[in-house]
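Chemist: Below is the sequence, then the predicted model.
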Amino acid sequence: MCEQENGPDPRSGDAVAERKRDLRERLLTARRHTPQEVLDARAASLGAHVLAIPEVAFAGTVAAYVSMGTEPPTDAVLAALHARGAHVLLPVLLGDNDLDWAPYEGPDSLRDAGRGLREPATTPLGVDAVASADVVLVPGLAVSADGVRMGRGGGSYDRALARVGENALRVLLLHPDEIDQDVPAAPHDQRVDVVVSAEGVVRFTA
């Protein structure tokens, strides 16, 4: 029997990239149209859920990030981790979109890095510093039912997560309606262990 040709193979690299672009556009549009009061109301619940995860509560080193714009907020989480004595690492974006890592020493240790980014002003420790983390908190735009994360397309966190130790917990922070999406997966895409939103915590099984 001859195969009928109905366009590009949906598993091909070009088709996956196109589907990701469409999904990113839809989710970013939804974020832009979410009222600020809704985002503010979600902040406290999100932070409480993150800090209640046992692996986070007892982690010695946490790699995290400084949220920007309409991303789920991380400022309170960073402050709480720092206050309890955790060693917190934050990313420094390099010219090739890879991530260096530097210590977080409180809100006053952050500087404006342009394009809405805030980065630590402390001395960077190298791209492999993330491998020392017990927990890694990462941003994204969506996650599938089996833990495939979709970011903004730069590949920064896929590279960083590939360096993370096999026993580290990978935690993605999202808005509730970004969970359980039909995320097209490419070979380089990294999975996460947990997703947290203002509505709670979801763990993915291997």
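Modeler: All right, it came through fine. Worth saying up front: this structure is predicted, and the values here are computed from it rather than measured.
Chemist: CA atoms for contacts and neighbours, from now on please.
Modeler: OK.
Chemist: immediately after the longest helix along the chain, which helix or strand?
Modeler: Assignment by DSSP state H gives helix 13-32 as the longest helix of the chain. Moving toward the C-terminus from helix 13-32, the next helix or strand (DSSP states H and E) is helix 36-52.
Chemist: Second structure follows, compare the two:
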Amino acid sequence: MPESVAKVALRDQLLTARRRRPLSEVGAAARAIAAVLAGTEEVRRAATVACYVSVGSEPGTTALLDRLADAGKRVLLPVLRRDNDLDWALYAGQSSLAPAGRGLLEPVGPTLGVDAVAGADVVLVPGLAVSRDGMRLGRGGGSYDRALSRVPVGTFTCVLLYDDEVLDAVPAEPHDRPVSAAATPGGLLRMR
């Protein structure tokens, strides 16, 4: 089976499973992931953290964003451009977010450019699954693979997932960028 077909099939399976998760599980997972990340050395040391605003049944980031801001971190959030690339803007609390295309919430402040993510000490990204070697499966737009290609080697890059979304393998293509860790309600998994 070609990788692109395998990706589509796995994506459909994972999205269906996410839609079936009870809201109570989504909320509990969000709180647990925020606690896991707050306990990591990389996040504690970071001055700037690139994150995102979760949507739908993704593991929630609301508690995480507020926790990062309360800890004095400079938090960058993505702003989706027309070409599916990501620009970045500063998070200034929940009231600084506004509805955007595709059901997203984005910061309303000035954008900092697509390369702003390269200055982050920690980069937290969404995904649908990750393999044990760090290959992340996203939603298929390529936005985060482009962003991750701008992040310096050695930067702590972490995907936020549910425990059952860490898989032995995921289909990958040459443009896919690996992450160095996965944060789940069950803890932090560092990739080999």
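Modeler: Right, received. Where do you want to start? What you are looking at is a predicted structure, and each value in this text was computed from that prediction instead of being measured.
Chemist: returning to that earlier point: list the buried residues in the longest helix of structure 1.
Modeler: 16, 17, 19, 20, 23, 24, 31 (16 or more other C-alpha atoms under 10 Å).
Chemist: and what of stretch 38-58 of structure 1?
Modeler: Residues 39, 42, 43, 46, 47, 49, 50, 51, 56 are the ones in stretch 38-58 of structure 1 that count as buried (16+ other C-alpha under 10 Å).
Chemist: With stretch 121-131 of structure 1 instead?
Modeler: With burial defined by 16+ other C-alpha under 10 Å, the residues of stretch 121-131 of structure 1 counted as buried are 121, 124, 127, 129, 130, 131.
Chemist: Now do the same contact list for the aligned residue in structure 1 for residue 141 of structure 2.
Modeler: Superposed on structure 1 with TM-score structural alignment, residue 141 of structure 2 falls opposite residue 154. Contacts for residue 154 of structure 1 (C-alpha atoms under 8 Å, 6 or more residues apart in numbering) come out as residue 97.
Chemist: how about the helices in structure 2?
Modeler: Under DSSP H, structure 2 gives helices at 3-19, 23-38, 41-45, 62-70, 143-149.
Chemist: Now do residue 186 of structure 2 against residue 97 of structure 2, distance only.
Modeler: 29 Å (C-alpha to C-alpha, to the nearest Å).
Chemist: Compare the two (neighbour count), which wins?
Modeler: Neighbours were counted for residue 186 of structure 2 and for residue 97 using other C-alpha atoms under 10 Å; residue 97 has more, 17 against 14.
Chemist: center of structure 2 - which residue?
Modeler: Taking C-alpha atoms, centre = their mean, the centroid of structure 2 lies closest to residue 125, which sits 1.8 Å from it.
Chemist: Looking for the alignment partner of it in structure 1.
Modeler: Per TM-score structural alignment, residue 125 of structure 2 is aligned with residue 138.
Chemist: Same question for residue 160 of structure 2.
Modeler: Using TM-score structural alignment, residue 160 of structure 2 sits opposite residue 173 in structure 1.
Chemist: Next up, the contacts around its match.
Modeler: Shown in contact with residue 173 of structure 1 (C-alpha under 8 Å, 6+ apart): 72, 137, 138, 139, 140, 195, 196, 197.
Chemist: show me the residues around the aligned partner of residue 111 of structure 2 in structure 1 that make contact.
Modeler: Taking TM-score structural alignment, residue 111 of structure 2 has residue 124 as its aligned residue in structure 1. Residues in contact with residue 124 of structure 1 (C-alpha under 8 Å, 6+ apart) are 92, 100, 101, 102, 103.
Chemist: For the first one, grab the count of nearby residues.
Modeler: Spelled out, that is residue 92 of structure 1. Residue 92 of structure 1, neighbours per other C-alpha under 10 Å, totals 23.
Chemist: quick one, what contacts it?
Modeler: The contact partners of residue 92 of structure 1, taken as C-alpha under 8 Å, 6+ apart, are 99, 100, 101, 102, 119, 120, 124.
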